[in-house]
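Asker: This is the structure alone, sequence omitted:
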């Protein structure tokens, strides 16, 4: 039987994040769904089976992340799991010079994760237990044309999470989930036309976000002495 946990999921308004919220709530956990687009969160909560509350959040805002974690602890007495899912994928060649998009990926993908860790670790230490689940990417393990900055940010996600695992106090579990091609709106945010067209072709073979949500649920629901450290989940047809 699943023990109900208090779980905060960032980037919950669409794609993998929304699927994780639905799955974990259906599994009997209480899920705090956080993202900037609160209208989508409201719709997600209304359509979910289980206990979901919503919170507006920009993970790049350190003070806002800290305040949300403190609010969750004050309301529920604890925070058991942080699923650090928020991320953006703004692919382009380096010579396109889209420096504002580079900064956005660094802010969300890297600083957003660090802000979550900084806010959650004190709670986990006070409780003597906790679980950090980061959503990286196969881009953490490979680089292709147009992915240099994105892959760098996702490798940073992997490195930060692995560093946390090695430093972790007893009772703290740390997992990195690296999805391959997943059905989502990420590719639609790419502004560089060449990268956008190439990604649409590349994403022809994809898996639903529920596949990643199932992997997150598996990691969370293991016994306390079992730590699922890293999982790569790709479509069967994805090469590489």
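Answerer: Done, it's in. Just so we're clear, the structure is a prediction, and the values are computed from it rather than from any experiment. Residues are numbered from 1 along each chain as shown.
Asker: alpha carbons only for contacts and neighbour counts from here, please
Answerer: Noted.
Asker: Which residues does the longest strand seen in the chain contact?
Answerer: Using DSSP state E, we find that the single longest strand of the chain is strand 172-179. Taking contacts as Cα atoms under 8 Å, 6 or more residues apart in numbering, the residues outside strand 172-179 that touch it are 124, 128-138, 140, 158, 161-162, 164-165, 212, 215-216, 219, 227-234.
Asker: Check it against this one:
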């Protein structure tokens, strides 16, 4: 019996990449997973796959840029399983460009998904966690916030804002009810950079992903490690990256 057999875990951005891998990993370890994303066709297929393997899974459309998305995800977990133990805030977008390009629409997109989306998730889950007396926020951040490089200024800024948010929430929550974990992946083979508009920058980022990137399953195992800890143990930060990443 796994320590996750009794856990109910909601995951945003669950339709691909780290979110999908985390859903499969946690479900395989016995957790009930409640999956949210915008691409519901992919969620349908993922739920079917988990159930075919004997796991427990539910899904709903969840756009984290709107309050209703995370609210619907949390409500579904409580409705179907009676509670929510963990919210994995994984939805994220990356846009790469020098600040001088003034790509305000891309800035807005990163702020709305990477920062505001996390806030919406916290707002949806925190009352449930407080009411039931326990809860765990696990949030995907990035090594981009640890090593600042050109063209990633706004992306790194949104990720570091989330890192600061979670640390402040941790300090406000030392009564034993809440746990927070920041997961900072480096290069991971996902679709994250596939939507960079500049063709040259997109190709460069995709090449780095393909050459250096670790699998999303590696990050999923790190998330499982944090979630599996006893309630009195908090894994605050995990940095996971390729051994060859500079």
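Answerer: Sure thing, it's come through. Please read all numbers here as calculations on a predicted model, not as lab measurements.
Asker: And the TM-score between them?
Answerer: Overlay of the two chains. TM-score (TM-score structural alignment, normalised by the length of the first structure): 0.96; 239 aligned residues with a Cα RMSD of 1.2 Å.
Asker: one step back: which of the contacts of strand 172-179 of the first structure fall within helices?
Answerer: Assigned to helices by DSSP state H, the following of the contacts of strand 172-179 of the first structure qualify: 124, 158, 161-162, 164-165, 212, 215-216, 219.
Asker: Centroid-nearest residue for the second structure?
Answerer: A centroid search over the second structure (Cα atoms, centre = their mean) returns residue 90, at 1.5 Å, as the residue closest to the centre.
Asker: Which residue in the first structure occupies the aligned position of that one?
Answerer: Under the alignment defined by TM-score structural alignment, residue 90 of the second structure is paired with residue 85 of the first structure.
Asker: my guess is its match meets residue 14, correct?
Answerer: No. Using Cα atoms under 8 Å, residue 85 of the first structure makes no contact with residue 14, being 10.6 Å away.
Asker: Surely residue 116 of the first structure is in contact with residue 59?
Answerer: Yes. Taking contact to mean Cα under 8 Å, the distance of 7.5 Å between residue 116 of the first structure and residue 59 places them in contact.
Asker: Next, residue 57 of the second structure: secondary structure please.
Answerer: Classification of residue 57 of the second structure using DSSP: H, G, I helix; E, B strand; the rest coil returns strand.
Asker: Can you tell me what it aligns to in the first structure?
Answerer: The criterion is TM-score structural alignment: under it, residue 57 of the second structure has residue 52 as its aligned partner in the first structure.
Asker: and that match, how many neighbours?
Answerer: Here the number of neighbours of residue 52 of the first structure (other Cα atoms under 10 Å) works out to 24.
Asker: Quick one: residues contacting the closest residue to it other than its chain neighbours.
Answerer: When the adjacent residues along the chain are set aside, residue 52 of the first structure lies closest to residue 31, with 4.9 Å between them (Cα to Cα, 6 or more residues apart in numbering). Counting by Cα under 8 Å, 6+ apart, residue 31 of the first structure makes contact with 6-9, 21, 24-25, 51-53.
Asker: what's the answer for residue 230 of the first structure, then?
Answerer: Residue 230 of the first structure is in contact with 175-178, counting by Cα under 8 Å, 6+ apart.
Asker: could you redo the last one with a cut-off of 6 Å?
Answerer: The neighbours of residue 230 of the first structure, taking Cα atoms under 6 Å, 6 or more residues apart in numbering as the test, are 175-177.
Asker: and what of residue 37 of the first structure?
Answerer: When contacts are counted by Cα under 6 Å, 6+ apart, residue 37 of the first structure is found next to no other residue.
Asker: Whatever residue of the first structure lines up with residue 203 of the second structure and residue 191 of the first structure, how far apart?
Answerer: Taking TM-score structural alignment, the alignment pairs residue 203 of the second structure with residue 197 from the first structure. Plainly put, residue 197 of the first structure is 10 Å away from residue 191 of the first structure if you go by Cα to Cα, to the nearest Å.
Asker: Likewise for residue 108 of the first structure?
Answerer: 17 Å.
Asker: So for the two, which residue has more residues nearby?
Answerer: Neighbours around residue 108 of the first structure and residue 191, counted as other Cα under 10 Å, are more numerous at residue 108. The numbers are 23 against 14.
Asker: isn't that one right next to residue 61, touching?
Answerer: No. Under the contact definition of Cα atoms under 6 Å, residue 108 of the first structure does not touch residue 61, with a separation of 9.3 Å.
Asker: hmm, back to that, widest-spaced pair of the ones in helices among the contacts of strand 172-179 of the first structure?
Answerer: Within these, two members stand farthest from each other by Cα to Cα: 124 and 212, at 24.2 Å.
Asker: In terms of neighbours, single out the busier of those two.
Answerer: Neighbour count, other Cα under 10 Å: between residue 124 of the first structure and residue 212, residue 212 has more, with 27 against 23.
Asker: quick one: contacts for the more buried one?
Answerer: For residue 212 of the first structure, no residue counts as a contact, taking Cα under 6 Å, 6+ apart as the criterion.
Asker: what does it align to in the second structure?
Answerer: Taking TM-score structural alignment, residue 212 of the first structure has residue 219 as its aligned residue in the second structure.
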